[in-house]
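Chemist: Sequence and predicted structure below; questions after.
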Amino acid sequence: MAKPELLQYTAKDRKDSQRPAEERIKDHWPIEPRLLFADLIDEASRCGQCGVPSCHTGLSSVYTGCPLENNIPDIHKLAASGDLEAAYKISSSTNPMGAVTGRVCPSAKSLCESSCVLNENTGSGHGYVSIRRIENAVHDLAWENGWIRPIKPLHDYKESIGIIGSGPGGYAAAEGLRKLGYNVTIYERSPVAGGLLTIGIPEFKLEKKIVDRHYKYLEEGGVTIKCNSGIGDTIKFEQLLKEHQAIIIATGKYKPKDPRLEGSAKDLATPTLEYLARQNLLNRGIKMDDRYPPEIFDAKGKTVLVNGGGDTAMDCVRTAIRQGAKKVICLYRRDAENMPGSEKEFQAAKAEGVEFRFMHQVKAADEMPGGGFMVKGVKTALGAPDSSGRQGMVETDETFEIQADIMINAIGFDPENLPVLFNVSALPVTRRGTLDVQNPVLAPHSHVVVGGLVTVFERAGNTIPVFAVGDIAGSNLVVEALKGGRDIAPHVHKALRSP
């Protein structure tokens, strides 16, 4: 192994590269190429090898470091030396989906990269180490070079665990429990496994082959995955209580937030998740049902208006651009500095031709006689900061009207009403609609709830513990859901092995 060349942040610039906007808007393929070997070594060598690594521990309540507590300096030291297999082993010991998080984490906004002491926020002038790109390159190479071994369970337990939802939280829990030796079945209501990784996040941010290989790995390791198996309609929750000795709920958040609009077209906007899911499944040759008129999902030649400023809104505007929209307008009620989404996604959308109109609060949508919408609202001004430090907004007397063919309200998602959906009134929920967990598993530094025990059912003299992980427990990020799934596995194991 070569002696690693480190602390090169003064001599080498960060490796940033994207396909030209005029090229990438013509397809749905990734916009950011993977770091090649030499560039990977160079980028890892920029690491400062801090004695107290803030990328790991966080800098503050805003810049919180890595929720998975990845051992980033050691990963970079090994990568800089060229020992990429060893770097992968360290990385995968805490991160079950490094090739995914290395593509979708908001690392430069609030996590590891924003906590790097070289970050522009610290005034270093050197630019943070591209931790995310190093991570995805190392994990990609692991898949390509056969460094990832099939799951070999430590034991052969008779107990079976049912996991509802195949997103990152469900995935990490399934992998951990299968390695321990449990029989695991995942129930997924969509036609493909992966949750929002598969149907929500666009291909140009996360190639589905990257996601698919993880679930193939689970299946080859003995995990059963049942798609088109929604709990509450296709399969009753009571049936799971009969078949399994423990249940993990990892359903995420899929209920669109209510935009509280007025007007004749207030309920006629294109459903956000449906819009993204249809394009993702279309890319795979899968056709969804015809619950909605197909034309509301096709932006070609149309004016598209997206209401919202988060990453989901960026996914929608950038998908519309790729569908060939005539014009794409994004309305947000604050300014660019106070957008909840990542700066990287915002800049990419701008480069691809999205028109942003800030300080615009949508209030109503009316149907136009010839089709389409007249979107109405008021302009706003910045107000006092809220509890998160983001500036609030106040409405002014100035109004606006914008005509559009397609309108999408991308303002976020809430948990579905699981006691109703599953027809199980005994599932406790918080006032926010997430499942109310006991002895919660917390993300470090931010103290976000990412998992925990929900309740225990008694059936035929047996106790069946029910756990929750991921967004349905309180998290918001893929990496937090992975933390919940990874860390809930030993809790389930302890519950099943305790006398």
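Modeler: Great, that's in hand. Residues are numbered from 1 along each chain as shown.
Chemist: Only C-alpha atoms from now on, for both contacts and neighbour counts.
Modeler: Noted.
Chemist: can you tell me the helix or strand for T380?
Modeler: Per DSSP states H and E, T380 falls inside strand 373-385.
Chemist: chain center to that strand, what's the gap?
Modeler: 28 Å (CA atoms, centre = their mean, to the nearest Å).
Chemist: Toward the C-terminus, what is the element adjacent to that strand?
Modeler: Counting by DSSP H and E, the next helix or strand C-terminal to strand 373-385 is strand 391-404.
Chemist: got the angle for that next one vs strand 373-385?
Modeler: 170 degrees (axes from the mean of the first three to the mean of the last three CA atoms, to 10 degrees).
Chemist: Point out the other helices and strands that strand 391-404 packs with.
Modeler: Applying 3 or more CA pairs under 8 Å, 6 or more residues apart in numbering; DSSP states H and E, one finds that strand 391-404 contacts strand 303-307, strand 373-385.
Chemist: Now do the shortest one against strand 373-385: the angle between them, please.
Modeler: It refers to strand 303-307. Strand 303-307 runs at 30 degrees relative to strand 373-385, counting by the same axes, to 10 degrees.
Chemist: Isn't L218 up against E175?
Modeler: Yes. If you go by CA atoms under 8 Å, L218 and E175 touch, sitting 6.7 Å apart.
Chemist: With neighbour numbers in mind, choose between the two.
Modeler: The neighbour count for L218 versus E175, taken as other CA atoms under 10 Å, is higher for E175 (25 against 20).
Chemist: next up, a second structure to put side by side with the first:
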Amino acid sequence: MGKPTGFLEYERKEAACKKPEERIEDFQEFKTPLSLEEQRKQGARCMDCGVPFCQSGMKIAGMVSGCPLHNLVPETNDLVYRGKWRLAYERLAKTHSFPEFTSHVCPALCEAACTCNLNGEPVATKENERAIIETAWENGWVQPKLPAVRTGKKIAVVGSGPSGLAAAQELNRRGHTVTVFERSDRFGGLLCYGIPNMKLDKHIIERRIRLMEEEGVIFRANADVGKDIKVRQLQKEFDRVILACGASNPRDIVVPGRDADNIFFAVDYLKAVTKSLLDSNLKDNAFVTAKGLHVLVIGGGDTGNDCVGTAIRLGAKSVTQLEMLPKPPGCRAPENPWPEWPKISKTDYGQEEAIAVSGKDPRIYQTTVTEFLKDSKGRVQKAKIVSLEPKKDEKSGRISMAPVEGTQRTIDAQLVLIAAGFLGSEKYVTDAFQVQTDNRTNVLTKPEQYETNVPGVFTAGDMHRGQSLVVWAITEGRNAARAVDRDLMGY
């Protein structure tokens, strides 16, 4: 696959980024993709390794290595190298519902498992996929796929995130009539309102929604199933229901002063900013500004990084990001060998921007909040923080992060964004459908299956497996669609 000596002849090259000082002036995407000719060289680096972990999606040491969609990575890379873009798109579309989503926001499990990554830089598979799908859109190759026959079966998909959209796409193409219910005013779930525009421009989602509508999928916005729409009504009208509502129950920080004003969950803050941007280009001021404020972000993951980048664009005076865990090493530790997912430190776009603005990394590792301090009007002004250290419980053997005595200090914090992850599904939905949940409030099914304890009600995505990646949500949606189709049709 690719050019046999390509990985020796060509270095890995990625899309060019605007300088941090320039890109923080707006919420536009800031990467300039390579030319197709340059991208072909990146395809040439795929080395015909013979053991393509990149497409395996298999568990190694408890972590998934490679793409869970089992994209035919060496084949698409080879077609990129040969300049056969249409064939590359057709091959990619066999396994992938929405390459335009993952090629923007996926952490590229395929690249982490690439054989080239063992002793060098991995093949730029993520950007190869972006070039494939964008070339396909530009040339009109992405066309509506209308089923030749309609089965007369009706399916309700609750939630329009990547898992719900993937399930809807597959079931519609099988000939069933699918209606997608979304409680927000726009479709896409956290793709739309949980991921900032500079990371995923919303026209990319809207483009796909329009295509799915042309294919026959029915979309209903501002439709909150379990509140506005009664469950019995839904089950009476539809033959099957798929719950794809996400793990949208955010984890809180329970400390004194938590009731202060100007403390928000990250997902609520990001949604308000994105909605205002899409509605009025921020002119309606329907969000809490960060302008001139000391911003504290609690959580070191992707959402925390998105909060950092958003706060800087909104004029924050300073941004501090707390992470409870120790800083990962700069390269793989001996106990974390290839092709396992690399547990290494990375500096994402938001942190790069914070460094450019303030001259220092916003992250403070092994640290947590112990108290929020308010002003006379009840608004948060400062936060008490403490350093942490790992300690092993002698009985259970579990390691937890414990406060270090004498390390307490106070920092400025006039806007606090809690990005500490999600606990699972929202109770009002699971209660309304009377589906069983596990101890993490994820909807319970048999292993590797998607039907709940309620006959005819299925689940997929984060609501099923817990907070995870977009690529996993798409995988779950496709698998749930297969399970529903089999249940409906008998094959």
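Modeler: Sure, I can see it. Since this is a predicted model, take the numbers as computed values, not measurements.
Chemist: Mind checking the TM-score on these two?
Modeler: With the length set by TM-score structural alignment, normalised by the length of the second structure, the two chains reach a TM-score of 0.88; 464 aligned residues with a CA RMSD of 2.6 Å.
Chemist: circling back: any idea which of the helices and strands packed on strand 391-404 of the first structure gets closest to N119 of the first structure?
Modeler: Among these, the nearest to N119 of the first structure by CA to CA is strand 373-385 (23.6 Å).
Chemist: buried set for the closest one?
Modeler: Of the residues in strand 373-385 of the first structure, 373-382 count as buried by neighbour count, 16 or more other CA atoms under 10 Å.
Chemist: Most widely separated two among these?
Modeler: Every pair of the buried residues of strand 373-385 of the first structure checked by CA to CA; the farthest is F373 and L382, at 27.5 Å.
Chemist: ok, now which ones touch K153 of the second structure?
Modeler: K153 of the second structure makes contacts with 176-177, 238-239, 488, as judged by CA atoms under 8 Å, 6 or more residues apart in numbering.
Chemist: about what we covered before: and of the helices and strands packed on strand 391-404 of the first structure, who's closest to A80 of the first structure?
Modeler: Proximity to A80 of the first structure, assessed across those by CA to CA, is greatest for strand 373-385 (41.8 Å).
Chemist: Redo the helices and strands packed on strand 391-404 of the first structure as a markdown table? Include distance to I329 of the first structure.
Modeler: Output for those, formatted as a markdown table (distance: least, CA to CA, whole Å):
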| stretch | distance to I329 of the first structure |
| --- | --- |
| strand 303-307 | 5 |
| strand 373-385 | 12 |
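Chemist: Figure out which of those is closest to L118 of the first structure.
Modeler: Distance to L118 of the first structure, taken as CA to CA, is lowest for strand 373-385 among those, at 26.9 Å.
Chemist: So which residues make contact with that closest one?
Modeler: When contacts are defined by CA under 8 Å, 6+ apart, strand 373-385 of the first structure is touched by residues 265, 333-335, 359-368, 391-407.
Chemist: right, and G181 of the first structure touches P153 too?
Modeler: Yes. With contact defined as CA under 8 Å, G181 of the first structure and P153 form a contacting pair (4.5 Å).
Chemist: From G169 of the first structure, how far out is I472 of the first structure?
Modeler: Applying CA to CA, to the nearest Å, the value for I472 of the first structure to G169 of the first structure is 10 Å.
Chemist: what sits in contact with each of those two?
Modeler: Common neighbours of I472 of the first structure and G169 (CA under 8 Å, 6+ apart) are A250.
Chemist: which of those two has more neighbours?
Modeler: G169 (36 against 29).
Chemist: give the contact list for that one.
Modeler: Neighbouring residues of G169 of the first structure by CA under 8 Å, 6+ apart: 250, 469-470, 478, 481-486.
Chemist: Over to I312 of the second structure?
Modeler: So I312 of the second structure contacts 24, 290, 318-319, 353-354 (CA under 8 Å, 6+ apart).
Chemist: try 10 Å
Modeler: By CA atoms under 10 Å, 6 or more residues apart in numbering, I312 of the second structure lies in contact with 24-25, 290-291, 295, 318-319, 350-351, 353-354, 357.
Chemist: Now which residue in the first structure aligns to it?
Modeler: Mapped onto the first structure by TM-score structural alignment, I312 of the second structure lines up with I321.
Chemist: returning to what we had before: ok, the contacts of I312 of the second structure in the first structure, which still hold?
Modeler: Contacts conserved in the first structure for the contacts of I312 of the second structure, using both residues aligned by TM-score structural alignment, their matches' CA atoms under 10 Å: 24-25, 290-291, 295, 318-319, 353, 357.
Chemist: Just the buried subset of those, written out for ChimeraX, thanks.
Modeler: To isolate in ChimeraX the members of these that are buried, counting by 16+ other CA under 10 Å, one can use:
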select :24,290,291,295,318,319,353,357
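Chemist: and which of the kept ones among the contacts of I312 of the second structure is nearest N281 of the second structure?
Modeler: Nearest to N281 of the second structure, judged by CA to CA, of these is E25 at 13.0 Å.
Chemist: Against D279 of the second structure, how distant is the nearest residue to the closest one once chain neighbours are set aside?
Modeler: Nearest non-adjacent residue to E25 of the second structure, counting by CA to CA, 6 or more residues apart in numbering: R313, 6.3 Å away. Per CA to CA, R313 of the second structure is found 18 Å from D279 of the second structure.
Chemist: residue range for the longest helix along the first structure in the second structure?
Modeler: Longest helix in the first structure, counting residues (DSSP state H): helix 478-497. Using TM-score structural alignment, helix 478-497 of the first structure lines up with residues 470-489 of the second structure.
Chemist: Looking for the alignment partner of P144 of the second structure in the first structure.
Modeler: Match for P144 of the second structure (TM-score structural alignment): P150.
Chemist: What residues sit buried inside stretch 294-308 of the second structure?
Modeler: Along stretch 294-308 of the second structure, these residues count as buried under the neighbour rule (16+ other CA under 10 Å): 294-300, 302-308.
Chemist: same deal with stretch 277-295 of the second structure?
Modeler: 277, 282, 287, 289-291, 293-295.
Chemist: Please apply the same query to stretch 250-264 of the first structure.
Modeler: 250-253, 256, 259, 261.
Chemist: Which helix or which strand is home to V180 of the second structure?
Modeler: Per DSSP H and E, V180 of the second structure falls inside strand 177-181.
Chemist: For that strand, give me the average deviation versus the first structure.
Modeler: Relative to the matching residues in the first structure, strand 177-181 of the second structure has an average distance of 0.3 Å after the fit, by mean CA distance after the TM-score superposition for the first structure.
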